[in-house]
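Asker: Okay, predicted coordinates and the sequence, questions at the end:
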Amino acid sequence: MLTDQERALLRRWQAEPELSAGDLAAELGLPPATVARRIERLRENGVLRGVHGVIDWKAAGYKVEVSLRFTLDKAEPRALDRFLAAAREVPEVIEIQTFLGRVDARLQVIARDLAHWRELYRDRILTLPHIADIEALMHVTRVKTDAVLPV
């Protein structure tokens, strides 16, 4: 369970992740050593798993985003494992999720343009093992994307 101080620390850090522990301490009115200990405890408890750089892939030249939902042929016992291992090898796959139900997996794929997408789909996606069915959803608009936890 998070303390009120830890929640305040996380809220502030999520708003401005480039803040140092000293800056966080000053803004929260806490001693820097206290903030440093809290951050270390949050890391040890797995609440903070790391600090990441966020790259805007559209600004980097990737203009197409497609969500692919897969149903796999599960006649082979390791079908899902083999599918996931092969999907991890495609650099343009930026997210992989698995599900219980009719859909087994979802891949989020980015491409530079439609020509690049067609090439990826034909040469990399359709060659993934154990595919029984694919549903492709071309991304139009991102309405909300937020990795901020409501602490």
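Answerer: The structure has been received and is ready for your questions.
Asker: okay, CA-based contacts and neighbour counts for the rest of this
Answerer: Fine.
Asker: residues near the residue nearest to Val151 when sequence neighbours are not counted, how many?
Answerer: Distances taken as Cα to Cα, 6 or more residues apart in numbering put Arg7 closest to Val151, at 5.5 Å, once the chain neighbours are dropped. Here the number of neighbours of Arg7 (other Cα atoms under 10 Å) works out to 15.
Asker: Quick one: residues contacting the residue nearest the centre of the chain.
Answerer: In the chain, the residue lying closest to the centroid (Cα atoms, centre = their mean) is Glu95, at 5.7 Å. Residues in contact with Glu95, defined by Cα atoms under 8 Å, 6 or more residues apart in numbering, are 106-109.
Asker: The same query, at a cut-off of 10 Å, please.
Answerer: Applying Cα atoms under 10 Å, 6 or more residues apart in numbering, we find Glu95 in contact with 67, 87-88, 106-110.
Asker: hang on, it in a helix?
Answerer: No - looking at Glu95 with DSSP: H, G, I helix; E, B strand; the rest coil, it is strand, so not inside a helix.
Asker: Next one: it from Ala85, what distance?
Answerer: According to Cα to Cα, to the nearest Å, Glu95 stands 13 Å off from Ala85.
Asker: another structure for you, compare them:
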Amino acid sequence: MPIKLDKIDRRILRALQENARLQNTDLAREVGLSPSPCLRRVRLLEEAGVIDRYVTVLNPAMVGAGLTLFARVWLIAQDAETIEHFIEAMKRLPQVMECYIMLGESDALLRVVVADLDAYRHFQSTHLTRANGIQNVKTDLPSQVVKQTYALPL
């Protein structure tokens, strides 16, 4: 259940989404607080689970993971055991950046990141198989990234 955020909480969260490495004094100045109350608010947001974790966003091309593909997945069955087996298998695969169980035409949607098409073909033939509860996969290759953000609208 969402918690009540005031204007200052939202300013803190927007600033941290833009740059999580902001020093507390810089963050406090940006949101209009003194450092001590600012730090207290950040800690409260962390404790409440509003701030889930801090991460570093890498440039995929610079680390050999420059190709993103989307895979629509149909499972061999829709029972709880098959779905759970699939979920656990996807959690173990570092190439799977996002995995969603879907309502609609396909059963799941994956965002997969690999070095190139050969790496994806190997990934698909090794991991997107019946052994992981998968009956069928249709892969989409984006031609252009128009927008990619990790910041939630606040």
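Answerer: Happy to help now that I have it. As the structure is a prediction and not an experimental result, all values here were calculated from the model.
Asker: TM-score for this pair?
Answerer: Scored by TM-score structural alignment, normalised by the length of structure 1, the superposition of the two chains gives a TM-score of 0.88; 151 aligned residues with a Cα RMSD of 1.8 Å.
Asker: sorry, back to before: tell me which element the aligned partner of the residue nearest to Val151 of structure 1 in structure 2 falls in.
Answerer: Aligned by TM-score structural alignment, Arg7 of structure 1 pairs with Arg10 of structure 2. Assigned by DSSP states H and E, Arg10 of structure 2 belongs to helix 7-18.
Asker: Buried ones in stretch 96-107 of structure 2, by neighbour count?
Answerer: 96, 99, 106-107 (16 or more other Cα atoms under 10 Å).
Asker: Could you give the residue range in structure 1 aligned to that stretch?
Answerer: Going by TM-score structural alignment: stretch 96-107 of structure 2 matches residues 93-104.
Asker: Same check on stretch 51-59 of structure 2?
Answerer: Stretch 51-59 of structure 2 covers residues 48-56 of structure 1 once aligned (TM-score structural alignment).
Asker: Which residue is the nearest non-sequential neighbour of the equivalent of Asp73 of structure 1 over in structure 2?
Answerer: Under the alignment (TM-score structural alignment), Asp73 of structure 1 pairs with Ile76 in structure 2. Of all residues not flanking Ile76 of structure 2 in the chain, Gln135 sits nearest, at 4.7 Å (Cα to Cα, 6+ apart).
Asker: Check Ala26 of structure 1 too.
Answerer: Excluding its sequence neighbours, the residue lying closest to Ala26 of structure 1 (Cα to Cα, 6+ apart) is Pro32, at 7.6 Å.
Asker: Determine which residue in structure 2 is aligned with the one you found, please.
Answerer: Under the alignment (TM-score structural alignment), Pro32 of structure 1 maps onto Pro35 of structure 2.
Asker: Contact partners for its match?
Answerer: Pro35 of structure 2 touches 23-29, 41, counting by Cα under 10 Å, 6+ apart.
Asker: same thing but at 7 Å, please
Answerer: Residues near Pro35 of structure 2 by Cα atoms under 7 Å, 6 or more residues apart in numbering: 24-25, 28.
Asker: Could you dump those residues into a markdown table with secondary structure, distance to Leu117 of structure 2 and neighbour count added?
Answerer: Formatted as a markdown table, the contacts of Pro35 of structure 2 follow (DSSP: H, G, I helix; E, B strand; the rest coil; distance: Cα to Cα, whole Å; neighbours: other Cα atoms under 10 Å):
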| residue | secondary structure | distance to Leu117 of structure 2 | neighbour count |
| --- | --- | --- | --- |
| Asn24 | helix | 43 | 15 |
| Thr25 | helix | 46 | 14 |
| Ala28 | helix | 46 | 18 |
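Asker: Would you map the helices across structure 1?
Answerer: With DSSP state H as the criterion, structure 1 has helices at 4-15, 21-28, 32-44, 79-88, 114-120.
Asker: now these in JSON lines, with distance to Pro150 of structure 1?
Answerer: Listed next are the helices of structure 1 as JSON lines, based on distance: least, Cα to Cα, whole Å:
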{"stretch": "helix 4-15", "distance to Pro150 of structure 1": "8"}
{"stretch": "helix 21-28", "distance to Pro150 of structure 1": "18"}
{"stretch": "helix 32-44", "distance to Pro150 of structure 1": "16"}
{"stretch": "helix 79-88", "distance to Pro150 of structure 1": "30"}
{"stretch": "helix 114-120", "distance to Pro150 of structure 1": "35"}
